[in-house]
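1. Have a look at this fold, sequence not included:
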């Protein structure tokens, strides 16, 4: 088998040549790391991903989590073994400061290492992604006592973490959350509450591969009259462990498992908090939880993990696309079918122009997706460690602007890469004998995970461009301008002109948005976000071609700009033109 995880030479180029990782490693926070240690760590990630995660990828799809008669969830044992190897190698703790027992690894390196695990087995790696995000939220927002009680267990892998936001009746509308938290006094861990309510779509909500689970739960504290406050400002955040610090089981019950088309190895649960049928801590019904932060700050704090998870979903999407592309190349080089010379012998399908076109398109999209996520990871490091407050603030603004595109463009167009993989494999592609069928099903979940594409579009246009005025665009515009100037002298002037035209039209959309009726911009928000993501991808591939100076990277940039970039104009033109008429589907159901 060829290299079907993240190619080492590509990752090395993106990290060190394009994103200038060595300059990042010169900062005091990362002084313990150098190019040699980073390469060794990435090599270790690749090895563990291949040896521990990849072998049970198909098995995890076939042997789904099971809800026992006792109400517990059993998960494939190999997933637990892989995650123990992951934690023992230090990857769970890697991005944390040494003061918390971590390696103090730059987020850029941590994200690149995570990509290998996602490419090998996204369903098992998902448990680790959620745990790291949960622990990082606590480190930044919990009290010292809460951090001491809960974070070390997550970093050594004995506890996994979840995020409990959605509810059966609320979905993505968090203003409609009904889970309630009633104050029960103070203890050594802070303000203690009893929670009652239901949470839906909870990945890792229950399983038997970690000793316990730490849930982060959004809930509302009732007003004095017992009613729940309206809207998202009434949301507070609570840490609700499966087992209390003394070992007693908390009042959390699994009401059912959701069986998805992909990510089948990740348990996905409907959880009942405070049901009181099996476990009653202290003899009372109600799940015990501790307030994280202050009342009413729940959503603002939760965004710390939500935004991190959006980048994680994007990395998963890029990694799945990268693996699908590599498998497509491997198949196309070995599958003999058809002839170039009618009198000659059958040739590998990679020799046919249409297959070469599909392979090139796959690679351009997949590498652009990977580039967007790694670029955002570098912004995380700049936000946290840049030399001046202004530089940190600029990085934070740009990161906020790019996050909707990082999550959405990678997952939507990563899915296209996976679709092409099935096409290249032909009839074999949609059989279960080849991984590309499963990879497609796994990938299809990513446009929905952590906020659907439509929600990300509304966030990008309504919040990032309208409410915040496109904060961060000035930093991106400077980088795009430098690329366009360099392209003139390196034989890519035509590609630079095409990129410039798309960028200028996006800026025109930004200027026009405040004058557009609300119904108009809401109807085209997803199209605008897609156009922005496509323009962003084109800029990155062109910039990389200029940095590398190689024919291969030049071809990728030229192909993408000629084949994919014109699509960006479609979304921008829809925004700048007259409102597109829409049918009314609000009538009574048939």
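-> In hand now; what should we look at? Here the structure is a predicted model, which means the values were calculated and not measured.
2. Please make it C-alpha for all contacts and neighbour counts, starting now.
-> Fine.
3. Now find how far off-centre stretch 574-583 is within its chain.
-> A distance of 31 Å separates the centroid of the chain from that of stretch 574-583, by Cα atoms, centre = their mean, to the nearest Å.
4. ok, structure two:
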């Protein structure tokens, strides 16, 4: 597994994305190809030793609650500790925060080893995203107390959005946050924190559902980022998303130096959700302010009136919770896209190994009619090659897309003003694709991996069924498929007068122009140009009436077509890079990349016509279906 993955990462990072050129920028001057490789080596080793051998263990030994705490297998503790000790939690952060100031694209590439080895163990992405959100929107003291202790591995972080009655509809959340008017002074100076330093203090009451890593004993504390509504003067919650604010709610209370006070905050585990996949990661229902862990009076608490509830500290301004949280959500969406990608590649590597060794059947034609002739390996059958090539094109194409998006993050942070602005705009458009396309098509890759294994693929004797189960969750993680599609067609491609879509079109156009200069790629360049034209035309046709219900009725087919166009662009750009460095295709891996590109253009890109057809005509077959007709 790791040899193939490392070879692919090296090509994409260095030959295609030119990651080494980032070392010329002030932020990365201490780095070189050698330091980047050292990070990749370390993560590859930890993934091989601490994650991969226990992927099945954590799937079978699911988390359970003994009434006091969550029980996890020892291998989860060991893997998490090894990851924290590696410094990867703060890999891209400033030196002052204990970070390495690595480019985000290198951090993403290094993190891919863990996703391939065991996504179920690798539940660290929310901690980093949580800390990053606090860095951007929190007060200096919040950054020092909470973010810094997440980056150094002492504490973990979560994202608490959904509620049992609301699901993905954040406008309907009902968790309340009221100012903690039982002030610190009321405790006669006994409160060991500065209320103003950690931010305005509130009391939260409500329930949050589907919280990944919501409770465990892997770290000494857990920092919850919680969306809640502050009631208006009349005591009522403001409807919609405008009334949503963001709060830091630690599992255990702390002082301004980051020390635990010994007091448990009123955040209670109400239950564990037992999911189809990602079984090694706790998924929880949390109750805030139910009184199971009442905060003592000397901690500024009490059980009556405004004193009841879990203590939380406001992040940013009241009513701007979604703005603050979206910083974390967008980062998490790219990470989920990478998780889906690595599961797809894990299945590909497993089925490729199986196809190379499993004897099954004989060739088609005269040579295969002799029953006494020896059987051939699965990989010698054309249809098995088709399934392997599909997986390769999905997985390696998705990896290219996610690393490209990570490279845009670096450009947005360290490029000149114009380049940074363009990178951020392009990333806005590509984020729904980076999350959702791998979640759908790398899941399909896992299905093909099962198919190649035949009956064995459905058993737990082989890992591919677990890869499929783990990957099936990613179409829901961090915004469902439908939500991402509505975001793409309803907002991203029309915002700023369509500036993002125009920028994407010009960027793709540059690749097309380069590819047309090579005879081997000119036909594919023309095909991509036509796909880009068709997507643009369908976008305009969908919105031609100005009716959002009509335009968005087929948002998912639009996203599928848009994603296929983007992946074709990735493969054309990769293919051009391959030929620029190895025109004779003397290296087998480069020949494989070109074959995957050829497959995508011949087998996959032609599919977009049917998807765009219903988008352009604003087909109402689904939307107009009467409920009783179902």
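-> Ah, there it is. Values in this document were obtained by computation on a predicted structure and should not be read as measured data.
5. Would you agree residue 115 of structure 2 is in contact with residue 344?
-> No. Contact criterion Cα atoms under 8 Å: residue 115 of structure 2 and residue 344 do not qualify, at 10.1 Å.
6. Which one's more surrounded, these two?
-> residue 344 (34 against 26; other Cα atoms under 10 Å).
7. what do we get in structure 2 for residue 453 of structure 1?
-> Here residue 453 of structure 1 is matched to residue 481 in structure 2, going by TM-score structural alignment.
8. so its match makes contact with residue 473?
-> No. Using Cα under 8 Å, residue 481 of structure 2 is not in contact with residue 473; the gap is 10.9 Å.
9. More neighbours: which of those two?
-> Ranked by neighbour count (other Cα under 10 Å), residue 481 of structure 2 and residue 473 place residue 481 first, with 23 against 18.
10. Now that one: closest residue in space that isn't a chain neighbour?
-> residue 475 (5.6 Å; Cα to Cα, 6 or more residues apart in numbering).
11. Likewise for residue 172 of structure 2?
-> Nearest to residue 172 of structure 2 is residue 166, by Cα to Cα, 6+ apart, at 5.5 Å.
12. ok, now residue 19 of structure 2?
-> Spatial nearest neighbour of residue 19 of structure 2, excluding adjacent residues (Cα to Cα, 6+ apart): residue 13 at 5.5 Å.
13. Identify the residue of structure 1 aligned to that neighbour.
-> When structure 1 is aligned by TM-score structural alignment, residue 13 of structure 2 is paired with residue 15.
14. ok, now residue 216 of structure 2?
-> That one, residue 216 of structure 2, aligns with residue 207 by TM-score structural alignment.
15. can you tell me how far that match sits from residue 120 of structure 1?
-> From residue 207 of structure 1 over to residue 120 of structure 1 the distance is 21 Å, taken as Cα to Cα, to the nearest Å.
16. which one of these two has more residues nearby?
-> Neighbours were counted for residue 207 of structure 1 and for residue 120 using other Cα under 10 Å; residue 120 has more, 27 against 24.
17. before we move on, the earlier item: burial check on the residue nearest to residue 481 of structure 2, number of neighbours?
-> The burial count for residue 475 of structure 2: 22, using other Cα under 10 Å.
18. Repeat that for residue 427 of structure 1.
-> Once other Cα under 10 Å is used to define contacts, residue 427 of structure 1 is seen to have 9 neighbours.
19. Pull out the buried residues from the helix or strand encompassing residue 306 of structure 1.
-> Residue 306 of structure 1 is part of helix 298-334, with elements assigned from DSSP states H and E. Applying a neighbour-count criterion of 16 or more other Cα atoms under 10 Å, the buried positions in helix 298-334 of structure 1 are 298-302, 304-332.
20. Stretch 89-106 of structure 1 now?
-> In terms of neighbour count (16+ other Cα under 10 Å), stretch 89-106 of structure 1 has its buried residues at 89-97, 101-106.
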